[in-house]
Every structure is written in C-alpha cells, then in structure tokens.
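A.B. asks: I would like the atomic coordinates for the input below:
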Amino acid sequence: MGLADHWLKAAYEGASWLKLMRPLESLYVREVERRAAAWRNGRRHPWRAPVPVIVVGNITLGGTGKSPLVAWLGRHLVARGFRPGLLSRGYGGKAEYPLRVTADTRVVECGDEPRMLHDQTGLPVVVDPERARGARCLIEEGCNLIITDDGLQHHRLARDLEIVVVDGARGFGNGRCLPAGPLREPLGRLETVDAVIINGQPHHDVSPSILRSSNTFHMALEPSAWRRVSGDDGPHPLLPLPFSAPPFSPQVRAVAGIGNPQRFFATLDALGIEHQACPFGDHHRFVAEDLAVEDGRVVVMTAKDAVKCRDIAPPDCWALDVEAAPCKAFVAWLARQVAGWTAEAVPHTDPVEKSNG
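C.D. replies: Alright, predicted model coming up:
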C-alpha cells in the first residue's frame, strides 16, 4: 500500500497519531463551512438544470458503493420512462471536456468508473470536472434526468435529490474530518441530505442520532456474473465457476484497486473461493506484472479494475460483476420522490458560465 492507503487505514481504525492533525482539521472544516455558507446565503449561485438532478455521493474518503447504485438508479429510472444520463468527474482521466464516453473511449481519457458505468448500463455517460457544463452536454443529447456519480461537495450544479452512501463495515472511521480522519464534511451534513443508504450490514456505530430513521435505508452489493477480462464471450453464471475444473479448483489470485478492497475479498469468501488477496490503491493503474501468475492459476478482479486491464490481462483472468440491491423501502421512497417528475421533452437551456466552484 502507498502512503495515502496507510493514512486511510489509520483514519478508519482510529490511530492515535492522527490527533496531531486536529489543528489542520479545524482549518479544513472552517473552509468547508465558509464555502457552504456562500452557496446557502446566495453569495454564489448554482446553475439550475431544466431537468431533475440526482446526486449520489458520500462524505467519506474511500469506496462506499456509489457507482453500483448509480448504475441501478439509471436502469430503474429507464424502466419508469425517463431518459437518464450519467455524469462523472472521471477521476484519473485526462481529456478535453466535456467528454462523451463511447465504446472507443480509453480509460486513460475518461477514468475507470465512467468506463464501467457505460459498459454496464449502455446509458449516455459524460465526464466533466465542471459538472454544470457536463449536465448541459447530456441534456443536449436528449437526457431528461441527470444522475451524478459523486459531486455531493460540488455545489455549482443545483440538485433535486442528494443521496449519500455509507460503507456499513467501515462507517465514519474515527469521525474526524480531513486530515485527522476520513470525513470530507462534518457528520452534520447528513442532516441536510434527502436520503442515506448504508451499504451492507453496519459493523460500526453509524450514529443513529445523526442518521434520521425515516430517511435511512439499506442496500447490498450482490455478485451477478463472471466475465473474461480480455474476451467478449458474454457473462457466465456465478456457479459453477467458469474457471474451475471440478472436483479441483485452481489457485486464485484476487487483485483489487478500489476504495475498499476488503469488500471484494469478502465477496469471494462468501462465494467459497479460496484466494490470495492482493490489494492495490484506489484507481490503481495496473501493469502486466501486477497480473502475472504461474501456469494453472487464475486471476480475478472487480469490474472497475477490469476496464483498465483488457489489453494486459492473461487469458485466464476474470472479472466479477456486482449489482446494487436497495431495500424495498428505498425503492418505495424513490417512487414518491420522482412521482412529480415527468419524462417530457427537454426544454432549451441557458448557457453555463464557467466556474471553479
């Protein structure tokens, strides 16, 4: 693990040495609150899209399961008659923005999560650090609803719904803000969002006094299929394992370059797959040596990692697709929220001014 990964591990485990960072935390929180007040008090003005905007974000560093929920929301709202578009910052990508993700877009241009969302949903995906500009691009393509993957702290784009995803296993770590802890914003921010979704069974105290019971829901990430990373032979069922040869199964090397690699390894455990766990940092740029194995061994990885490894993956390298499974209460809540939205033609939009907000 790199230095950032060691720091994040310490923040979630509550390492005592992070107390030294609390003076810097005070400065960070002061700046966060100053910026939020500027938007709240009208000193800065967000751009309001002529279509509904749903922001799916988090208040912690590290993976929480946002992207699978974004994919689920997109498919779910298509079934309700909407034409949603997905908007992403595109962490790690470098391109001319706004960037419309297509089947030919390289991961180095768009980033791993937008590439994965495009492949999994088939929906329009646009990458742009200036999310208001990216939203306009999606609207011009005919989308009548915008779902942003992350962007909770990007106030330049006004939103109709804010949904925060919390990793149930890790919770809020030591409950401190950067750089003394993993929080991007103080926990009080949860009192202002529309819904909080806890991903997985909570093993930490997720502060019931802060998470309002009426707007707190649960979801699970469920494995759905296997795919060969370097092939196009379609999805394979979870069981029997497509890379096994009963009654013996080859040794498996599990690599994960996501925000919380342990979640992937725990999924493999639940599937009964013995493996050698090889965690990497979030958004890790894989090279062939990372995937090298002896003859007869298999490499498995996440779908997010697979989009970066198609050209370097060995023949017996497999990706595990997972899907978000929100609880019925959330599905019902969402239906009530979108009941007043219509899937009508998209109106003309006003220009979006460039902003660093």
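A.B. asks: CA only for contacts and neighbour counts going forward, please
C.D. replies: Fine.
A.B. asks: Grab the longest strand from this structure for me.
C.D. replies: Counting by DSSP state E, the longest strand found in the chain is strand 216-228.
A.B. asks: what residues are up against G142?
C.D. replies: For G142, the contacting residues are 83, 345-346, by Cα atoms under 8 Å, 6 or more residues apart in numbering.
A.B. asks: now do 10 Å
C.D. replies: 83-85, 124, 136, 345-347 (Cα atoms under 10 Å, 6 or more residues apart in numbering).
A.B. asks: next one: L86
C.D. replies: L86 neighbours (Cα under 10 Å, 6+ apart): 54, 70-71, 73-74, 114, 117-118, 121, 123-127, 134-135, 138, 143, 145-149.
A.B. asks: Narrow those to those that are buried.
C.D. replies: 54, 70-71, 73-74, 114, 117-118, 123-127, 134-135, 138, 143, 145-149 (16 or more other Cα atoms under 10 Å).
A.B. asks: Narrow those residues to those in strands?
C.D. replies: 54, 125-127, 145-149.
A.B. asks: now those residues as JSON lines including distance to A103?
C.D. replies: Output for these, formatted as JSON lines (distance: Cα to Cα, whole Å):
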{"residue": "I54", "distance to A103": "25"}
{"residue": "V125", "distance to A103": "11"}
{"residue": "V126", "distance to A103": "13"}
{"residue": "V127", "distance to A103": "14"}
{"residue": "L145", "distance to A103": "22"}
{"residue": "I146", "distance to A103": "21"}
{"residue": "I147", "distance to A103": "20"}
{"residue": "T148", "distance to A103": "20"}
{"residue": "D149", "distance to A103": "19"}
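A.B. asks: and this one, so I can compare the two:
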Amino acid sequence: MRLIEKVWFQGHSAKWWMVPILLPLMVVFAGLSFIRRLAYKIGLLQAVKVSVPVVVVGNIGVGGNGKTPVTLYLVEKLTEQGLKVGVVSRGYGSNAPYYPYQVHAESTAEQAGDEPLLIFQRSGVNVVIGSDRVAGCQLLIEQGCDLIIADDGLQHYRLARDFEFVVVDGKRLFGNGLLLPAGPLRETKQRINHANCVIVNGESSWLKQAHNLDIPALTMQLTANKVVNVKTGESVKLSDFLAQYLVSEYKVNALAGIGDPKRFFNTLEQYGFTIARAQGFVDHQTFTVDDLQSFSEDLPLLMTEKDAVKCASFAQENYWYLPVDAVFLHTSNVENITAVITELVKLVDEHDARDSYELKR
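C.D. replies: Down below sits the predicted model:
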C-alpha cells in the first residue's frame, strides 16, 4: 500500500502532516468537480444517451471495493434473463493498439487492462474499453447488446445512465472522509443518495448508522470455493487443495496488487491457510518475472484473479489464484437484488416498447 493510502485509510500518525498540506489541492479538486457536474446538470455540457439502457457500477472513492464481482454477478443474472449484455470500461492501465478496443481471446492484460480482461475471461460477454465510453457503447450496440454495464463509470457524466449502483467497502468505508488528494474520495458521501442502489461489500455497521440513506441498500460477501492454477488452468476445490497440495500446516505464499491487499490475505487465513510470506503491491500493479522471483518455489503462491491475468505469460507450476463471487446471503438481500434485476430487465422491455411505438408513428 502506498504511504498516502495509509494516511487516508489508517490515519498513519507518522505522516499526519500530509493531510493539511494537501487540503488546498482538495479545495481545487472539489471546486472543479462541482463545476463539472453542475455543467452537466444545467445543460452546459451534454450527456449522451445511447440507444440501449446503461447501468453504472461504480464507487465514490479510489481503490478496489468489489465492483468487478458485482459487474460479473449482474452479467450472469441478466444473461439468465435472456438479455445480451455488454460491458464498457475505461480500461485503466491498458495499452491497446487503438480505441475503442474490443477485448478478445488473444488480448493481454497489457492491452486490455486487468479488470476488463478478467470480466471477458470469466463471462464471455462483449467487453469494450476506451476513455470515450460513448464510442465504446456504440460499438457494443452495433454487436446487438440489449443492455450495457459501465464498469467504474460513476463519474463519467458524459455517458447518460438509467441505473446506478454504488459499491462501498464495508471495512475501509470512506477512509478519512476527505476528497482527493487529502483523502480517497472522488465525490462526497452525499453522492450515494443520488444513485439507485448501494451495495456494501462485507458486514458493516455503517448501514445501521446511515439514517439519511434514501436508496435501497444491500450487503454482499465475496466467497470462494476453489483455486485455479495460473499456468495450467487446473481447478481444484478449496478443501481438496488444502488436503492434497499443501504440506507443513497449509503454508502458502501470497501476493495481491489490489486496493486493499490485506483483505485478500485475511481471506486466505479465514479459509484455513497459513501464510509464510505475504506481499502487497499497488492496485493494478504490472507484474514482471523479477517481482515474483523472491517467492519460494517450494510453496504454492496464491494471488487474486486480477493479479493472475497479469502473471499468466510467465506463470510457474506453483502459481494459483482464488476466484471470488459476489453472494447476497440474507433472505432480504436476495429478495431485494432479485427485485433490482427484474427492474433492470424492465428497463430493456420499456425501451423496446418505446422504440416500437416510435417506428409505428
């Protein structure tokens, strides 16, 4: 974790002086963000509404909080309803030969970015990346998509949207509550109330304390039931992996290049692993062979699925990743997310009916 993130989320006492120094820059950032959003609200800047419903999955802060598992969950459930779903993403850290760029089977993480490649490999749906997400949506529409999910698109106001999910990390929440760069927030906490639904990743007391929350709130957990070999693709149940592949008290090495690496390491320990050595990297870390040479080959090296797509080209036999899925466990959560899925399907039906009416006229 970068030092500034320790200040944001852990109140790093040794560097407390960094926040006051950054406050003037925060004021500038807040002013520019307010003016930009106001310009879209009053029509000085025009949001572009594409010809199919757009669903945004985003957050008000920086760093990983579970957006990708939520996107994959929605893709799966909406596909089960018979919809052709596409995903548009900025493709953070990508170096594609052109934009908008459609992710395909031969794409690399360097070309597509780690999360878009992960979404494509897991779901098989059309995924397009590029900073111009309106152009990305048009490409998906040309391929017959009924509905588009904008992954991490909450602040991309040029793209009009029909439904917004805000995902919140139940553990780290909003850090010190300040805007960038003094804190981790891109927008204030009040922005959540302008969305359609908030999803909290992990149990949190925040929902009980958020008395002024005016939108549906759901709690999810990330669960895993298998590990997958990065090099061979072999899939092994977690229980079998613990029993057959590990010796010496289930010891493993672990790495994570995500927003909160410690969360991944805690997850491994909860599943029964003993971590001999854990190393966290910055979010979206571009891995090389040298980054992983210091890990012992005698122990399995466990990583996240997002990290695995960047290590596939030089993976060793002892590299494994832990795929996770978003799960809504409580009955009320399951009923509410089912209702939300139904509402999203209705968006497509209403849109199709509107188009049909326009054609008849």
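A.B. asks: Could you pull out the buried residues of the longest strand of structure 1?
C.D. replies: 216-221, 223, 225-228.
A.B. asks: With structure 2 overlaid, how far apart is that strand on average?
C.D. replies: Strand 216-228 of structure 1 differs from its equivalent in structure 2 by a mean of 1.1 Å after superposition (mean Cα distance after the TM-score superposition for structure 1).
A.B. asks: any residues touching the next helix or strand after that strand, and which ones?
C.D. replies: Next in sequence after strand 216-228 of structure 1, counting helices and strands by DSSP states H and E, comes strand 252-256. With Cα under 10 Å, 6+ apart as the test, strand 252-256 of structure 1 has contacts from 243-244, 261-265, 268, 273-284, 286, 290-293, 296-306, 317-319.
A.B. asks: what do you get if the cut-off is 7 Å, keeping everything else the same?
C.D. replies: 274-280, 297-302, 305 (Cα atoms under 7 Å, 6 or more residues apart in numbering).
A.B. asks: residues in structure 2 aligned with that strand?
C.D. replies: Under TM-score structural alignment, strand 252-256 of structure 1 corresponds to residues 252-256 of structure 2.
A.B. asks: neighbours of T274 of structure 2, just the number please.
C.D. replies: 17 (other Cα atoms under 10 Å).
A.B. asks: Excluding covalently adjacent residues, which one is nearest to it?
C.D. replies: Closest residue in space to T274 of structure 2, ignoring its immediate chain neighbours: K251 at 4.6 Å, by Cα to Cα, 6 or more residues apart in numbering.
A.B. asks: so where do the helices sit in structure 2?
C.D. replies: Secondary structure of structure 2 (DSSP state H): helices at 3-10, 18-42, 67-80, 109-112, 114-123, 133-142, 206-209, 238-244, 261-270, 289-292, 305-311, 331-360.
A.B. asks: now, which of the buried residues of strand 216-228 of structure 1 sits nearest A324 of structure 1?
C.D. replies: Taking Cα to Cα as the measure, A324 of structure 1 sits nearest to L221 out of the buried residues of strand 216-228 of structure 1, at 4.7 Å.
A.B. asks: aligned partner of the closest one in structure 2?
C.D. replies: Aligned partner of L221 of structure 1 by TM-score structural alignment: L222.
A.B. asks: thought its match was touching F328?
C.D. replies: No: using Cα atoms under 7 Å as the test, L222 of structure 2 is too far from F328 to be in contact (9.0 Å).
A.B. asks: got any residues that touch both of the two?
C.D. replies: Common neighbours of L222 of structure 2 and F328 (Cα under 7 Å, 6+ apart) do not exist.
A.B. asks: would you list the buried residues of strand 216-228 of structure 1 in a markdown table and tack on distance to F330 of structure 1?
C.D. replies: Formatted as a markdown table, the buried residues of strand 216-228 of structure 1 follow (distance: Cα to Cα, whole Å):
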| residue | distance to F330 of structure 1 |
| --- | --- |
| T216 | 8 |
| F217 | 6 |
| H218 | 8 |
| M219 | 9 |
| A220 | 12 |
| L221 | 15 |
| P223 | 20 |
| A225 | 24 |
| W226 | 28 |
| R227 | 29 |
| R228 | 33 |
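A.B. asks: Just flag the most distant two among the residues you listed.
C.D. replies: T216 and R228 (36.6 Å).
A.B. asks: ok now do the corresponding residue of structure 1 for V103 of structure 2, which residues does it touch?
C.D. replies: Under the alignment by TM-score structural alignment, V103 of structure 2 pairs with V101 in structure 1. By Cα under 7 Å, 6+ apart, the contact list for V101 of structure 1 reads 110, 125-126.
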